[in-house]
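In: The following block contains a protein sequence and its predicted model.
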Amino acid sequence: MTAPVSSAPRAPVDVPLVLERCRAVVRPALSEAVGRMHPWVGEMAAYSFGWCEVGGASTAASGGKGVRQALAVLGAEATGAAGRAGVPAAVAVELVHTFSLLHDDIMDGDPVRRRRPAVWKAYGTGPAVLAGDGLFAQAVETLAAAGADASAMRMLSVALGDLVAGQADDLLFAARPWTGPERVRPAEYRTMAERKTGALLGCAVALGALLGGAPPPVVAALDRAGRRLGLAFQAVDDVLGIWGDPEVTGKPVHGDLREGKKTLPVLAALGSPSSEARRLASLLTSGADPREAAALIERAGGRAAALHEARGHLGAAEAALADVSPRGTAGDELRALSAFLVRREL
């Protein structure tokens, strides 16, 4: 695709406004998909989106920014298609993402999601598993009802397979030691993060482009861009999981350290030859004060290393976007959205 030539200066992109616009385009179809579910399962799905309370009373709780929805809509627009061409992709990916969050909260034992009781705490573990299954089934049905071909179905199934593999690795990492030959290495962590976080972001923008009529090379490039964005996003998320403001993240300060999660800043710090790294390994093994651990990670360079890596992945994502020369304003909006997601701590 060839971008239109213009000498006029481009106005800055208002990313919250872009997210709001894309949510507005997708919401009717997303609501319709949830409405096709069994009433009780649909209520749990609506609760997870922030649309209702337990029992079904309407509310306006936070249901997330709708990042994957926006990526799918912008992916379609990047091909020159109308944003609505990417709506089935947006709905399918959002349903899969929400299904994964429901099951993740159960596996991790997280009682809170977006400052409300997680679905499993509000409705019970069994019902939450069922709601996740229902969301996944509806994601497949959404693409089928839109007349998506086998390549679109395969793209979603590949992303789901990667997501499952990433989650499996993440769970297995918890049982591995902090140091020694069996320790988790940063390269392994990157593979896990690309699968668990990047695969669905790549699928969102690429599936939107595919439904918008993009040729295979463009679809593949957008998938690469989304996956690298996922790696950058996860690196920053790991930083916020240790040092983030609870008022912004909705999680307690040093939360990831309290839970013993093997995140990128920790792994980078442990790989440092510094004396702080040796003290950190001892501290993590004993499960001592997370505040001291956070300070050691920072002094050992873990925070700086994670943010440096995030910058690198963001640059790679932007390069992949440049390769496809998105049409209209979609390229500017995709680049701005990527930077918005990653530069929360940069």
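Out: Received it, and whenever you're ready, just let me know what you need.
In: CA atoms for contacts and neighbours, from now on please.
Out: OK.
In: so who does the spatially most central residue of the chain touch?
Out: In the chain, the residue lying closest to the centroid (C-alpha atoms, centre = their mean) is residue 197, at 4.7 Å. Under the criterion of C-alpha atoms under 8 Å, 6 or more residues apart in numbering, the contact partners of residue 197 comprise 163, 227, 230-231, 234.
In: Do I have it right that residue 174 meets residue 263?
Out: No. The pair residue 174 and residue 263 fails to qualify as a contact (C-alpha atoms under 8 Å) at a distance of 10.4 Å.
In: coming back round to it: any chance of the contacts of residue 197 in TSV, plus neighbour count, distance to residue 332 and secondary structure?
Out: Conversion of the contacts of residue 197 to TSV gives the following (neighbours: other C-alpha atoms under 10 Å; distance: C-alpha to C-alpha, whole Å; DSSP: H, G, I helix; E, B strand; the rest coil):
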residue	neighbour count	distance to residue 332	secondary structure
163	24	28	helix
227	27	18	helix
230	29	18	helix
231	30	20	helix
234	24	22	helix
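In: next up, a second structure to put side by side with the first:
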Amino acid sequence: MTLTLPGALGTGPGADLLAEARCLVEPGLRACGERLPAQARRWAGYHLGLLDAHGRPVAAATGKAVRPALAVSCARAVGGTGREAAGAAVAVELAHAFSLVHDDIIDRDEVRRHRPAVWKAFGVPAAVLTGDVLLALAHQVLADAPGPAKGRALSRLSRSVIELVEGEALDVSFESRSDVTQDEYAVMATGKTGALMGCACALGALAAGAGEARASHLASFGRHLGVAFQIADDLLDIFGTPRSTGKTAGSDLVTRKKTLPVLAALASASPAARRLAALYASPSPPTEEQVRQAAVWVAEAGGREAARKAAELQLDLAFAALDDADPAPSAVRELTALARLLVDPAS
């Protein structure tokens, strides 16, 4: 697994799906912004990459659109079209944006997509309110979408956000604990990342008229993919670069997060594991050199390789769930390509 620039994920069916999803959701995101009062529109538009810090329109610098891509492809998987999933795609992207703006506050991450995070640019109160309004917009978009499944869609989104919040709460609690297990990490990652990715899959399928059983199988695909994606993101934080992540290098190590590579490394009996444990137990903030050395220790203690294998296992489980949904062959190809691209961009 070679982790590369998240915003430039190459070519092929997976990359084409992401590009299609970005084109599909950008007009919807801009339209949502126009519904807001001026101040909230400025903050939300900035976070979404549609406005600069002064509220002026810019060429879209939005994220990868992973969740919209899942919604679009899962609509096709059950015989529908990507256009039918437009509302679902916008809604899940707004919900994801809500989680990111609050996550940056919690983690004190100062940079998001190569520019100051909302809390850093406008202050913490503005960032809290931005997250609140983005989540409200997500529900409004689903409520306004055509079709008979909007009640089930709204219920799924609400349940997924509750699970996402629980995952975030677990992630925060891990920072003050020294006894976190890899099984607990899996529960956290399923909530923090898997819940909304699974929701995206289900909402796309429901928008295209799928029954509950097929939507649930596709949701399971997205949940397992989400865990694999979270593991890959953990690896990227430790072994990537600010250019590839858009964030401060090693930020998870700075805050002593119990990510899977770290947990796997700490579980080994190697000298590198003992050094890493000592650093994590130190009351003093790590220096830049200590953060770089910690990354070396994670690799030497086997954490990097163990995380790669765990991500592959989650992908296997995701593909099994996808098969259970009896999807259209063309959707299988693009969902498989997307999954591989997200977890192993060099594959």
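Out: Alright, I've got the coordinates. Quantities reported herein were computed from a predicted structural model and do not represent experimental measurements.
In: care to give me the TM-score?
Out: Once superposed, the chains reach a TM-score of 0.91 (TM-score structural alignment, normalised by the length of structure 1), with 330 aligned residues with a C-alpha RMSD of 1.7 Å.
In: hang on, the earlier thing: which one of residue 174 and residue 263 of structure 1 has more residues nearby?
Out: Looking at residue 174 of structure 1 and residue 263 with other C-alpha atoms under 10 Å, you find the greater number of neighbours at residue 263, namely 26 against 14.
In: Skipping its backbone neighbours, what lies nearest that one in space?
Out: Using C-alpha to C-alpha, 6 or more residues apart in numbering and skipping the chain neighbours, the partner closest in space to residue 263 of structure 1 is residue 238 (5.9 Å).
In: residue in structure 2 matching that neighbour?
Out: Under the alignment (TM-score structural alignment), residue 238 of structure 1 maps onto residue 234 of structure 2.
In: tally of neighbours for that match?
Out: By other C-alpha under 10 Å, 22 other residues sit near residue 234 of structure 2.
In: Check the gap between it and residue 92 of structure 2 for me.
Out: Applying C-alpha to C-alpha, to the nearest Å, the value for residue 234 of structure 2 to residue 92 of structure 2 is 22 Å.
In: looking at the alignment, what does residue 273 of structure 2 pair up with in structure 1?
Out: Using TM-score structural alignment as the criterion, residue 273 of structure 2 maps onto residue 277 of structure 1.
In: What of residue 193 of structure 2?
Out: With the correspondence set by TM-score structural alignment, residue 193 of structure 2 lines up against residue 197 in structure 1.
In: Please determine how far its match is located from residue 82 of structure 1.
Out: In this structure, residue 197 of structure 1 lies at 27 Å from residue 82 of structure 1, with C-alpha to C-alpha as the measure.
In: again with residue 18 of structure 1
Out: From residue 18 of structure 1 over to residue 82 of structure 1 the distance is 15 Å, taken as C-alpha to C-alpha.
In: more crowded one of the two?
Out: Set side by side, residue 18 of structure 1 and residue 82 show unequal neighbour counts under other C-alpha under 10 Å, the larger going to residue 18 at 18 against 15.
In: what sits against the more buried one?
Out: 70, 333.
In: now for it: what does it line up with in structure 2?
Out: Match for residue 18 of structure 1 (TM-score structural alignment): residue 17.
In: Can you name the helix or strand that its match falls in?
Out: helix 13-34 (DSSP states H and E).
In: One more: residue 214 of structure 1?
Out: When elements are defined using DSSP H and E, residue 214 of structure 1 is found to belong to no helix and no strand.
In: Which position in structure 2 pairs with it?
Out: If you follow residue 214 of structure 1 across to structure 2 using TM-score structural alignment, you land on residue 210.
In: show me the contacts for that match.
Out: Contact partners of residue 210 of structure 2, counting by C-alpha under 8 Å, 6+ apart, are residue 78.
In: What of the one 4 residues further on?
Out: Residue 214 of structure 2 is in contact with 78, 205, 324-326, counting by C-alpha under 8 Å, 6+ apart.
In: Can you select the buried ones among these for me in ChimeraX?
Out: The buried subset of those, as determined by 16 or more other C-alpha atoms under 10 Å, is captured in ChimeraX by this line:
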select :78,205,324,325
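In: Make a markdown table from the contacts of residue 214 of structure 2 and add secondary structure and distance to residue 169 of structure 2 to it.
Out: Formatted as a markdown table, the entries for the contacts of residue 214 of structure 2 read as follows, by DSSP: H, G, I helix; E, B strand; the rest coil; distance: C-alpha to C-alpha, whole Å:
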| residue | secondary structure | distance to residue 169 of structure 2 |
| --- | --- | --- |
| 78 | coil | 34 |
| 205 | helix | 29 |
| 324 | helix | 32 |
| 325 | coil | 31 |
| 326 | coil | 35 |
